[in-house]
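>>> Build me a model:
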Amino acid sequence: MKLKNKIFFYSTFLFVILVILLSATIYFTFINITYDRELNRVESNAQNILSGLRNETDEFSVIDLMSFYVPNDGMLRIVNQDGQLMSPAVLSGEVPNTLKDYQISFERGRQSGVITHSDVSYGFVQLPTIWRDGQVVYMQVFESLETVDNNLDILKLVLFLVTIIALIPVFVSGKLLSDLIIRPIQSLIQTMNEIKSSQTFKHIPLNKQSNDELYTMGQTFNELMDLLKENYEKQEAFVSNASHELRTPLTVIESYASLVKRRGLERPEVVQESIDAIHLEAVRMKDLTEQLLLLARRDQDWKLDITEIQLNQLIEGVAKNMERVYRRSIHMDAEESIIIQSDKQKLKQLIYIFIDNACKYSDEPVRIELSHGSKPIIKIEDQGIGIPEDSLEKVFDRFYRVDEARNRDHGGTGLGLALAKELADSLNIDIELDSRVGEGTTVILSLNSLSSH
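Modelled structure (predicted):
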């Protein structure tokens, strides 16, 4: 069964049951109230009849008295303590004679209730009294409730018609409710089928803003499509850029290999030049591949190993290694010894990336400043070529280069700062860049949530 039919069936069925239960409750409540009221009335009449019989003298016969006091459309009879008639029963109105023979489960004392005889309801009341000869007898009064039955029949018919009429909007509302709920779901299914067939990202049309879950579902789907589209475009750009970056070293390797193959035997110096170039490009391609794998496998390989780190010693160690590699002076200023809790290898790699860039794009000494106010701050300052202001927000994008030729000369892959941003996010470190073209760049690393002293 389709969801639309299920919603229509269950909602309509529930409303039908509620309407029927409401009508039945009204009907049976009215019956109980009506019969109780009529029994009270019959009992009050019986009390009046009994008072009248007690006050009468002996000059009237029992039958005459009973004929005088018998209720309209009813019956009056007197029985002894064994439930046997002491005198013939007296009837009035259109009460059938067969009512005289109606047997009631006799019990001494007061009794009352509603009985049914010949498809007619009667209110029945039994009251004890002292008869003329001094014995205890019981007066039984029967009064027809046919008018009440007729009114109840009319009420039953009215409630039935009202129930039938009330079911019409129930069915209509059930249909409208199912259409209202299913419409955005059908739109979602249609949009998903269009996406599958056209291989494009599309939105569900949202007519107006509301606070219900269906609108939220459509809005969430559209946001998900935007996210998938953005990630898909990034993936395409990533694959395209990675292919481009790998193609260059492979082309160089192929060219030098062909050169060695053609002239290697004739010119030994060509072999040495080719080997050096092939080795350089192989190292560059290896570094690029490792960085790509690290960025792609972040969830698996970037689990933090938190240990206690002497930040001053860590930075000094990286600075000394960079001095030996670039044969460049690196000055470090530190106000005090700072100890933090962090992942040593990832923090070391992050600092290495920024010091490496500072050395690559500057011929002057590099300055590192370590301070501790509300949180540890690391400043890495160079006096190099600088970064244009419009490129500051883009330098952390993968494969982005401020100057393609200049970066190629320095052997960059365009992934260093992207990797640094990933490392900083995992270590909860804020990165701030302050740079001017021709004057240099300052990198400010703020360690936020790391325990330090």
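>>> For the rest of this, base every contact and every neighbour count on C-alpha atoms.
OK.
>>> could you list every residue that touches Q47?
L127 (Cα atoms under 8 Å, 6 or more residues apart in numbering).
>>> From D226, how far off is it?
87 Å (Cα to Cα, to the nearest Å).
>>> do Y256 as well
For Y256, the distance to D226 - Cα to Cα - is 45 Å.
>>> Now do the strands in the stretch 351-453 of the chain.
Shown for the stretch 351-453 of the chain, the strands assigned by DSSP state E, counting those that start in this stretch span residues 366-372, 376-381, 429-436, 440-447.
>>> Which among these is found nearest to M192?
strand 429-436 (39.4 Å; Cα to Cα).
>>> What segments of this protein are strands?
74-79, 90-91, 111-117, 120-130, 136-144, 306-310, 330-334, 339-343, 366-372, 376-381, 429-436, 440-447 (DSSP state E).
>>> Thought V114 was touching S121, still the case?
Yes - using Cα atoms under 8 Å, S121 is in contact with V114, at 6.6 Å.
>>> what about the helices in the stretch 251-400 of the chain?
268-296, 298-301, 311-326, 344-360 (DSSP state H, counting those that start in this stretch).
>>> can you give me the angle the third one makes with helix 344-360?
Relative orientation of helix 311-326 with respect to helix 344-360: 40 degrees, computed using axes from the mean of the first three to the mean of the last three Cα atoms, to 10 degrees.
>>> this one next, for a side-by-side:
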Amino acid sequence: MKLRTKIQLFSSLFMLVLILLVNTSIYYLFYNITADSELEQLAAQTNTIAETLSSNPDIPTSDLLDAYLPTDGMIRVIGEDGNLVVPELKKPTIPSEIAYEFSVNEEQTIVAQEQEADVAIISKPIIWHNGDIVTLQVSNHLLALDETMTTLFYVLVVASIIMLIPLIIAGIVLSRFLLRPIQALTQTMKDNTRHANWKKIDVGNRSRDELYEMEKTFNEMIDYLKDNFEKQEVFVSDASHELKTPISIVKSYAQLLERRGEANPELINESVEAIDAEADRMQKLVEQMLSLAKNKTEAAMQQVDLILLSEETIATFKGAYARDIHLEKQLTEVVVNGNPNQLQQVVYILIDNALKYSQETIEVAISARNNEAILQVTDYGQGISEQEQARIFDRFYRIDKARSRDTGGTGLGLAIAKSLAEAHHGRLIVTSDVGEGSTFTLTLPLVQGNEPYSH
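Next up, the predicted model:
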């Protein structure tokens, strides 16, 4: 069942039930009020008959009772033995099979009839002429009430139909109003799927309701998916391009070995070294690509001393490369909130990048200012032009491609570092002058309430 049908059916059924409840309440409330009014009038008439019988003993009872006989009613006088003291007086319209019995209590009741109008009955004990207690029963056939209730029934039915027609029309209009944006959204998604485009919904200048928010959110999602899809295409294209070169080199040396390897032992060594170097390069490229993908997931955070982490990383580089790396610190402790492994990877990438592009001393400086921890890695290499500084953090971008291949660079390191910095609510920027060197600055929020200690 379509949503439009559900809305129309639900709204129509709901209003039908509501109308039935209201009309039924009106019907029975009117009946009860009118029936009570009829009983009150009949009770007053019964009291009048009783008083007249008591005050006029000389008037023949039948004549007196006949004078007070209701228009559509009946009068009975019932003795203690349950028999009629005088013959009953009745109009032809009232059914004679109404039961009667002697009672010393005054009673008011309405007797329902199957095929006819209801009958109102008043039973009142009185003292008869001979001093016996008898029951005076006065009945009235509620023909007028029955006709009124029949008329009211048809009026309520017609009124219900008249009210349902505009309600059904309103349900149709409402369903169209609600479903038009949903249908547009569905069609747009189908078009995007079928034609592989990035079509958005025209929200226009209509009211800013929930449907508007849905359409606006869909457009934002399309922009987000488009941006990520384009980035993915660029990433796959760049990765394919980067892997193509080492694979071609490995294949070329393998073919060279197949043709001339047996006759030239020196060629074997050269080829093995080249294949091994390119294999290492491909391994490093794949590892960094996986690292970049993993960095998109949230990692466990804890308090990390940036100075201690940097000292450990610098010690590793000094032992491996025997290079001069100087750490400048004015504080004994700079605590940030982050993942130790990821933050160490950022420091590693920055120092490794500085070592590749400079043969001079590498300087690492750590400080704190304005509730921020600041880590700077400075090299005195060839520097980076302003044009290239704007792209230095792009994936696979390398300033000197030939030199990067010699040093094993993949162009992913700084992209990973920037991604990790942003994941820690920090920033990574570069300042550089051509021919003088470069400084990469990592800024991270300090742990609140944890003031840094100076010497």
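>>> just to revisit the earlier point, out of the strands of the stretch 351-453 of structure 1, the one nearest G174 of structure 1 is which?
strand 429-436 (55.9 Å).
>>> re earlier: export the strands of structure 1 to JSON lines and append columns for mean neighbour count.
JSON lines is the format used below for the strands of structure 1 (neighbours: other Cα atoms under 10 Å):
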{"stretch": "strand 74-79", "mean neighbour count": "23"}
{"stretch": "strand 90-91", "mean neighbour count": "22"}
{"stretch": "strand 111-117", "mean neighbour count": "15"}
{"stretch": "strand 120-130", "mean neighbour count": "20"}
{"stretch": "strand 136-144", "mean neighbour count": "23"}
{"stretch": "strand 306-310", "mean neighbour count": "14"}
{"stretch": "strand 330-334", "mean neighbour count": "16"}
{"stretch": "strand 339-343", "mean neighbour count": "18"}
{"stretch": "strand 366-372", "mean neighbour count": "19"}
{"stretch": "strand 376-381", "mean neighbour count": "20"}
{"stretch": "strand 429-436", "mean neighbour count": "16"}
{"stretch": "strand 440-447", "mean neighbour count": "20"}
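>>> would you turn the ones you listed into CSV with distance to D287 of structure 1?
Output for the strands of structure 1, formatted as CSV (distance: least, Cα to Cα, whole Å):
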stretch, distance to D287 of structure 1
strand 74-79, 113
strand 90-91, 118
strand 111-117, 101
strand 120-130, 102
strand 136-144, 107
strand 306-310, 26
strand 330-334, 24
strand 339-343, 22
strand 366-372, 24
strand 376-381, 23
strand 429-436, 23
strand 440-447, 23
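>>> So which of the helices of the stretch 251-400 of structure 1 is the most surrounded?
Mean neighbour count (mean count of other Cα atoms under 10 Å) peaks for helix 344-360 among the helices of the stretch 251-400 of structure 1, with a mean of 19.
>>> what's the mean gap between that one and the aligned bit of structure 2?
With mean Cα distance after the TM-score superposition for structure 1, helix 344-360 of structure 1 departs from structure 2 by a mean of 2.1 Å once superposed.
>>> Ok, which of the strands of the stretch 351-453 of structure 1 comes nearest N40 of structure 1?
strand 429-436 (87.7 Å).
>>> if we can go back for a sec, what about the helices of the stretch 251-400 of structure 1, which gets the closest to F15 of structure 1?
When the helices of the stretch 251-400 of structure 1 are compared (using Cα to Cα), the closest one is helix 298-301, at 51.8 Å.
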